[in-house]
Structure formats: C-alpha cells, structure tokens
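Asker: Next input, structure requested:
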Amino acid sequence: MKTVLVTGANGFIGRNLVATLSRREDVEVMRIDSKNSLEELAEYALKADFIYHLAGVNRPENTEEFITGNLGYTQYLINILSSNQKKTPILLSSSIQAEQDNPYGSSKRAAEEAVFAYGHNVGVNTFVYRLPNVFGKWSKPNYNSVIATWCHNISREIPIQVNNPDAEVTLVYIDDVIETFIGSMDDPDASYISDYHDISRSFKVKLKDIEACLVSFKSSRHTLVISDLKNDFERFLYSTYLSYLPENDFGYDLEMKHDNRGWLAEFIKTEHSGQVFISRTKPGITRGNHWHHTKVEKFLVIEGEAVVKFRQIEGEETLEYPVNGLSLRVIDIPPGYTHSITNIGTTDVITLFWANELFNPEKPDTYYLEV
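Answerer: Prediction:
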C-alpha cells in the first residue's frame, strides 16, 4: 500500500486526481487544502510515500501572496521533508506562466527551482510539469480558464467576449493530465531530478473554433443536430460543456408528432452519421409502405410485437421478419425494397429507428408503395 499526499486536493486538478487515486486498492490518499493547517501538512508529508504538490496561488488580493502561496508553501513542505531526512518523490504542478517575467510567473519558477534543488540535495525523483491551459470537469468558471468560463456562460446564454478570434491556445485535457501524473508515480524506472515534463497530448485550437463548437453544442438541443465528435478534442470539449449545464437544466423535451397511428419523435441528428428517432405504434397499425433509392435504415423494436415486411419494388414475393421487445433483433432496410412495420400484438409497439442521412424535405428519397 502506497500512501500519497495531494496538496490542493479541492482544486480543479486535485479533485480529479483524488477521484482517480481513490479507486485504487493499492493507494491510500491523504488530502490537504486551504482549510488545513501547516501542522497538518507536516504530519501528512512525513507519512507520504509520494507527494502531488498541486497547491498554489494565482488570484491573490495582493502580489506578495504569490511568493508566500507558491514559493513559501513549497519551501515549507520541502523543509519538513529535509529536516526529517525524508526522501519523498514530489510532483509539482507548475504553469507555462513560469516562463513569464511577472509576479505570478516568478513565484512559480522559484517553486520549481526549490523542488529541483530538493531532488538534487537528497537524491530523489522530482517531476515538474509546466502545464498549459487545462480543461475538463470541475474547473472554476470566471477564474482562469477560458473553456470553463465559456462553457458556463454559453450554457446559460450569457454573452462571452472574444477579443482575438484567431488567437490560438494550447490546451490539455484533465484526464490526460491525471493519467500522466499517475504514470510518473507508477514508473518503476523513473530517474528524474531536474527535468521538466510534458503531458502526453495537447491540442492547439483557435478561439473562434472553440466558440463555434460550444455554440453548436448549445443549439443541438433545439436542432437535434449534434457534432459528429470526429476528433478527441471535440469529444472532450463536449463532455466538458455538459459538465457545466445548470443542475436544473439537465433535461430537454423532444417534439412528439402525434397522429392516429401513435407518435414519432426525432432524437439525435448528425451531419455525417444520420439520425435516430423513436415511435410508438398502436395495435393493428402499419407504418412505412415506402422505399428509398439510397437511404438505408435500421429498425429495432424494444417493446411490443411487430412484423417487418419487404418486397422488391419490381417483385411479387413478400418477406416477413417477426420482431418483439423480448428478443432484440435489428432489421436492416436495404434500398430498392418497399417495406413496412405492423403492430401485430395487443399492446403498443415502441421502435427505435436509425437512418444513414438526415431527412431532407426537398429531396426526401422516400416513395410510397405498398408492400
């Protein structure tokens, strides 16, 4: 069992790290945050086999707090270890701002140098990560993350400010950060004293592209057209956006088109992967009796009993496929076959449909013909 100390445990990165480490049976996690005393920090530090030093100050009331909160706190931690002859590996979460000549950057750079010196003096591994902009769940909006702020504001229809839409930012995703951090601890061959380390993957994205993605995520509840999430960044950004939805706004209604057959509702649409919709069909009712040149579909009955019928548009033989909600069976609908689905049971039939393209009323590719 490895005992791990996480300072800044209630911060953005700390919460995600603790949530992951806490699932491991071979790790005991000790947490330090701003509510803990220096005495508690000392007590936990002396018990730790590995230290994630994530605590720091980046929005103080006065600039002097940069030194006390970043360098001073780090030096206190190191002094506790050194004075007790403890050789405990430390991973420091720093910032690319350490390259800048400003009070915050200077304080982070000084904290880095203190950690490197500790590693040299006692001969123990140290891992210093100069992080770019980190995004993901639990980051604080209107603080120091453009992604968090924009996700929060756009989801609430609060205007955002984009001074330079073509500006490019370098981003890393929180899950990649956590995976990389834990990998440093778990590496049995680690031998690092004064090296800077990078996250396994980063993304360079223009602000206007981030804004466009987030606006499309917001509008997808109304248009039902969701991004194809064709790359990892869009997928991670969508997950991040949803984590900022107001807690009273997780749900949204679909338009249900009612008629004498039951109802039908579109669920999800994509530009490149078609759309999904769902229907409720009353006993004895038939849907379909049409065919397509190119459009294809899949039918899945999840409740009730039905039969799907096919006939080549120039043929006479009718094919029948019985389906029911007790034995899930997907039926492919090829082009060139007129097809229908009939409720042959005594209860309503619930069916999921997928089509490989969005419905275009100007070019529906749907032609009536009874099976």
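
Asker: Every contact and neighbour count from this point should use C-alpha atoms.
Answerer: OK.

Asker: roughly how far is the helix or strand where residue 31 lies from the heart of the chain?
Answerer: Assessed by DSSP states H and E, residue 31 sits inside strand 27-32. Remark: strand 27-32 is offset 25 Å from the chain centroid, using CA atoms, centre = their mean, to the nearest Å.

Asker: how about the nearest residue to residue 191, chain neighbours excluded?
Answerer: residue 125 (5.9 Å; CA to CA, 6 or more residues apart in numbering).

Asker: What number of residues are in the vicinity of the one you found?
Answerer: When neighbours are defined as other CA atoms under 10 Å, residue 125 has 24 of them.

Asker: Which parts of stretch 60-69 count as buried, going by neighbours?
Answerer: 65, 66, 67, 68, 69 (16 or more other CA atoms under 10 Å).

Asker: just checking, the second one touches residue 107?
Answerer: Spelled out, that is residue 66. Yes - assessed by CA atoms under 8 Å, residue 66 is found in contact with residue 107 at 5.8 Å.

Asker: quick one: buried residues of the very next helix or strand once past the strand holding residue 31?
Answerer: Next along the chain after strand 27-32, taking DSSP H and E as the criterion, comes helix 38-47. By neighbour count, and taking 16+ other CA under 10 Å as the criterion, the buried residues in helix 38-47 are 41, 42, 44, 45, 46.

Asker: Sequence B follows; please return its structure for comparison with A:
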Amino acid sequence: MRIAVTGPEGFLGWHLRCLAFSRGIACVPIARSLLGDPERLDAALDGVDAVIHCAGVNRGTDAEVTDGNAEAAGRLAEAVRRLDRPVRVVYADSVRRSDDTAYGRAKRRAAATLAGTGDTAAAFSDVVLPNLYGEHGRPHYNSFVATFCHEFAQGRRPTVVQDGEVALLHAQEAAAVLLEEAGASGRRFVEPKGEPRSVTETAALLEEFEVEYRDGNLPELTGRWRTTLFNTYRSHLFPARYPVPLTQHVDGRGALVECVRVSAAGGQAFVSSTVPGAARGEHVHLRKFERFVIVSGKAEIAVRRLFSDRIVRFQVDGADPVAVDMPTMWAHRLTAFGDQPALGFFWSNERYTPYDADTFACPVDDPSEAT
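Answerer: The predicted structure is shown next:
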C-alpha cells in the first residue's frame, strides 16, 4: 500500500509516518505548500492508494480556524476529484467536532467536504479521535499532557486549573486506526475510544516520573498507560537532560556502578563488547525503553529523530560512566573508538520476543525514510 499524509510535520502526521515506516508502508508527505499548488499536488498523489488527512488548524482567531480547515479540506477534495481512479480518503476528525465553536464547526465542514469527493464518496472514513497524547507534542497546543510534560521538564510544577475525566489515546494507537482505515472499504464512521484519566491523576503520575527520574531512577514501567506516558514525558527532556550521571563507588577492591534502579518492571539486561570501529544498533523503537551504559572503553552514541536530519551525539567513557536512555522513535547507534573494546551494559523494559521485537532497521546517518 502507498499512502499520502497531509500535515506530515504535525504531531499526528509525524506519528503516522513513524508507524507507516515501521510497517514498510510507502508514505508520501503532503506539506501545506503542496496543497496550494495543484500541479505539484497532483504529481504527489499519483500512484497512492489512500490519502490520510491530518492537516488542520486548531488555534487562532475564529476566522483563521474556520478558513484554514476549510481551505485544506477543499484543496485536497479538488485534487482527489481530478484523479482518474478511486482513492480512499481517511479523515483524522476530532471528538470536538460536536462543539458549538469555530473549531467544531470547521471540523464538521471539512468532513462534509471530504466525504463528497466524487467517486470517493463511497470510499471515505471519518475517524473521530479523542484527546491525543504522545512523544513530541507541542505544549499549549496539542494537549494538556504536552503542556504538563513541558512544565515539569522546565523545573516547574503545572497548575491544574480545571479537573475532570478526559479520554486519552496515544498518538501511535490513533495512527494504527488511521492506517487500518486506509485499507478498508466502503463508507465508514469510526470512533476509537480513549482511556479515561483525570487531569489531576495525569499530573500526579508525571510528577512521580519527575521525582524518580531526576536522580536517574526509573519509575514503575508496567502497563501501557504508564509506559507511554513516561516515553511522552522523556521526549520533552531530550537531549537537555542527557546523559544521566551515575555514581561510581570506589574502594580498594575496585569500582561499582549501579546502572539501573527501577521501581517495578519486567525487562531484560545484557552486556556486550564492541571492538574499536565497530557499531551496534542502527535501528529504531516505537515503544521500547532502552538504557545504554558504557562501563569500560569509549564509544559514541548517536541518535536521530525520524524524518529529521539532525543527529545528537554523546561521547561516553567507561572511566566516568553515564546512562543514555534512547528516546522512542529516534534511530540510534553505538560506535566504539579508542584502543580497546567498549564494554556496554544495556537494559530494556521488555524481554526480546522475535515476533514482536519493536525493532526496525534505520540508519542514523541516512534519513532516507523521509523521502
């Protein structure tokens, strides 16, 4: 399957592209500039089986919100009508569509526009998403979860202005529904359910993460809610909070370093040596937590966020052990250098299972997944 995604640099669009990459699905990014250029847009849509519409405007004046959403949906609908074959249209709608606000009205109008795109009127999925959270959400824009994570990352304690229960869905789960609908048939109205969590409960759990993690301790990583929220929180810390310093206890017998202190979790630990010039990794995880600690020798740890060409590099030395925790959806690699092998300790919160390894080949130095 070959899909096109509007809003590819946005929060949901980026998560969708990450999941598509992990599944080997060709994904054509449709930036806002393409929506305004019919000739280039038609060329971009050539050969796609489905279009997933994630682009939208949810902040600004009423006119900006209304016009921005209508314009994006209208231009996409026109492009689909110009194609000489049926293409499935999947719309990333919002639970706020029922609100009597500019945003709610704009979402309903966009859905109606996309649902009537000629031959695709019978090949349309309206996916009404609940409140989303996940890695690299924009504070004060995408969700209160992103705002709270940002505040804790900046050393501030966020204030809960209004409590209440909110249905929350991780962006990767939302992306999975959108991809499933891209391969569906017929006219469909889909409402994925989020997990009910209160605002104060979410803030309290994030504060627990902050208290534990500021000293290098790992919180309890059992259950999807705790793990996905912790990975979301960590995305707001990277790379400023890394590497994590570890205390080395030295006496006449030698040295001792505590590599992992975790409240409760399953997982797996292993040790490997890497000869100078050799590399390990060159892959990416969507959900798995991994900690790297070099206890002997020297190495470089390089990481790159998917669909970006910016590489963050850490030079680590076993003489002064530190921990570098791999952010989810960032390709990473460890390369040994110096005159002796690098001995590394690695810990993951999941045991390795070949049928669900959550490990996808991805070179750090080659952002080819973006093309």
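
Asker: What segments of structure 2 are helices?
Answerer: Assigned by DSSP state H, structure 2 shows helices spanning 11-22, 32-35, 38-45, 62-82, 102-115, 144-153, 171-182, 199-213, 224-235.

Asker: got those helices as TSV, with distance to residue 133 of structure 2 columns?
Answerer: As requested, the helices of structure 2 are arranged in TSV below (distance: least, CA to CA, whole Å):
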stretch	distance to residue 133 of structure 2
helix 11-22	9
helix 32-35	23
helix 38-45	29
helix 62-82	21
helix 102-115	19
helix 144-153	6
helix 171-182	6
helix 199-213	11
helix 224-235	8
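
Asker: Quick one: closest of the ones you listed to residue 248 of structure 2.
Answerer: The minimum distance between residue 248 of structure 2 and these falls on helix 199-213, with 18.0 Å, by CA to CA.

Asker: what span of structure 1 lines up against that closest one?
Answerer: The alignment of helix 199-213 of structure 2 onto structure 1 (TM-score structural alignment) spans residues 207-221.

Asker: Burial check on residue 158 of structure 2, number of neighbours?
Answerer: 15.

Asker: circling back to that earlier point, for residue 85 of structure 1, see how far away the residue nearest to residue 191 of structure 1 is.
Answerer: Distance of residue 125 of structure 1 to residue 85 of structure 1, given as CA to CA, to the nearest Å: 15 Å.

Asker: just residue 161 of structure 1 next, same as before
Answerer: 51 Å.

Asker: Run through the residues that contact the closest residue to residue 47 of structure 1 other than its chain neighbours.
Answerer: Nearest non-adjacent residue to residue 47 of structure 1, counting by CA to CA, 6+ apart: residue 3, 7.1 Å away. Neighbouring residues of residue 3 of structure 1 by CA atoms under 8 Å, 6 or more residues apart in numbering: 27, 28, 29, 30, 47, 48, 49, 50.

Asker: Please tabulate those residues in JSON lines, including the columns distance to residue 76 of structure 1.
Answerer: Output for the contacts of residue 3 of structure 1, formatted as JSON lines (distance: CA to CA, whole Å):
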{"residue": "27", "distance to residue 76 of structure 1": "25"}
{"residue": "28", "distance to residue 76 of structure 1": "23"}
{"residue": "29", "distance to residue 76 of structure 1": "21"}
{"residue": "30", "distance to residue 76 of structure 1": "18"}
{"residue": "47", "distance to residue 76 of structure 1": "16"}
{"residue": "48", "distance to residue 76 of structure 1": "15"}
{"residue": "49", "distance to residue 76 of structure 1": "18"}
{"residue": "50", "distance to residue 76 of structure 1": "16"}
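
Asker: Go ahead and flag the most central residue of structure 1.
Answerer: In structure 1, the residue lying closest to the centroid (CA atoms, centre = their mean) is residue 239, at 3.0 Å.

Asker: isn't residue 281 of structure 1 right up against residue 343?
Answerer: Yes - with contacts counted by CA under 8 Å, residue 281 of structure 1 reaches residue 343, the gap being 6.7 Å.

Asker: So for those two, which residues contact both of them?
Answerer: Residues within reach of residue 281 of structure 1 and of residue 343 at once, by CA under 8 Å, 6+ apart, are residue 349.

Asker: what do we get in structure 2 for residue 131 of structure 1?
Answerer: In structure 2, residue 131 of structure 1 lines up with residue 129, judged by TM-score structural alignment.

Asker: Near its match, how many other residues are there?
Answerer: The number of residues packed near residue 129 of structure 2 is 25, by other CA under 10 Å.

Asker: how many other residues sit next to the residue lying closest to it once chain neighbours are set aside?
Answerer: Distances taken as CA to CA, 6+ apart put residue 94 closest to residue 129 of structure 2, at 4.8 Å, once the chain neighbours are dropped. Applying other CA under 10 Å, we find 19 residues neighbouring residue 94 of structure 2.

Asker: Please list all residues in contact with residue 94 of structure 2.
Answerer: Contact analysis of residue 94 of structure 2 by CA under 8 Å, 6+ apart lists 107, 127, 128, 129, 130, 131.

Asker: That one and residue 259 of structure 2, how far apart?
Answerer: 43 Å.

Asker: re the thing from before, of the contacts of residue 94 of structure 2 - the most surrounded one?
Answerer: residue 107 leads the contacts of residue 94 of structure 2 on contacts (other CA under 10 Å) with 30 neighbours.

Asker: With adjacent residues omitted, what lies nearest to it?
Answerer: Of all residues beyond its chain neighbours, the one nearest residue 107 of structure 2 is residue 97 (5.4 Å), with distances taken as CA to CA, 6+ apart.

Asker: Aligned counterpart of the one you found in structure 1, please.
Answerer: Matched by TM-score structural alignment, residue 97 of structure 2 corresponds to residue 98 in structure 1.

Asker: now do residue 68 of structure 2
Answerer: In structure 1, residue 68 of structure 2 lands on residue 69 (TM-score structural alignment).

Asker: Also residue 233 of structure 2?
Answerer: Residue 233 of structure 2 maps onto residue 241 in structure 1, by TM-score structural alignment.

Asker: can you check residue 171 of structure 2 too?
Answerer: Residue 171 of structure 2 maps onto residue 174 in structure 1, by TM-score structural alignment.

Asker: ok, residue 213 of structure 1 - contacts?
Answerer: By CA under 8 Å, 6+ apart, residue 213 of structure 1 lies in contact with 227, 234.
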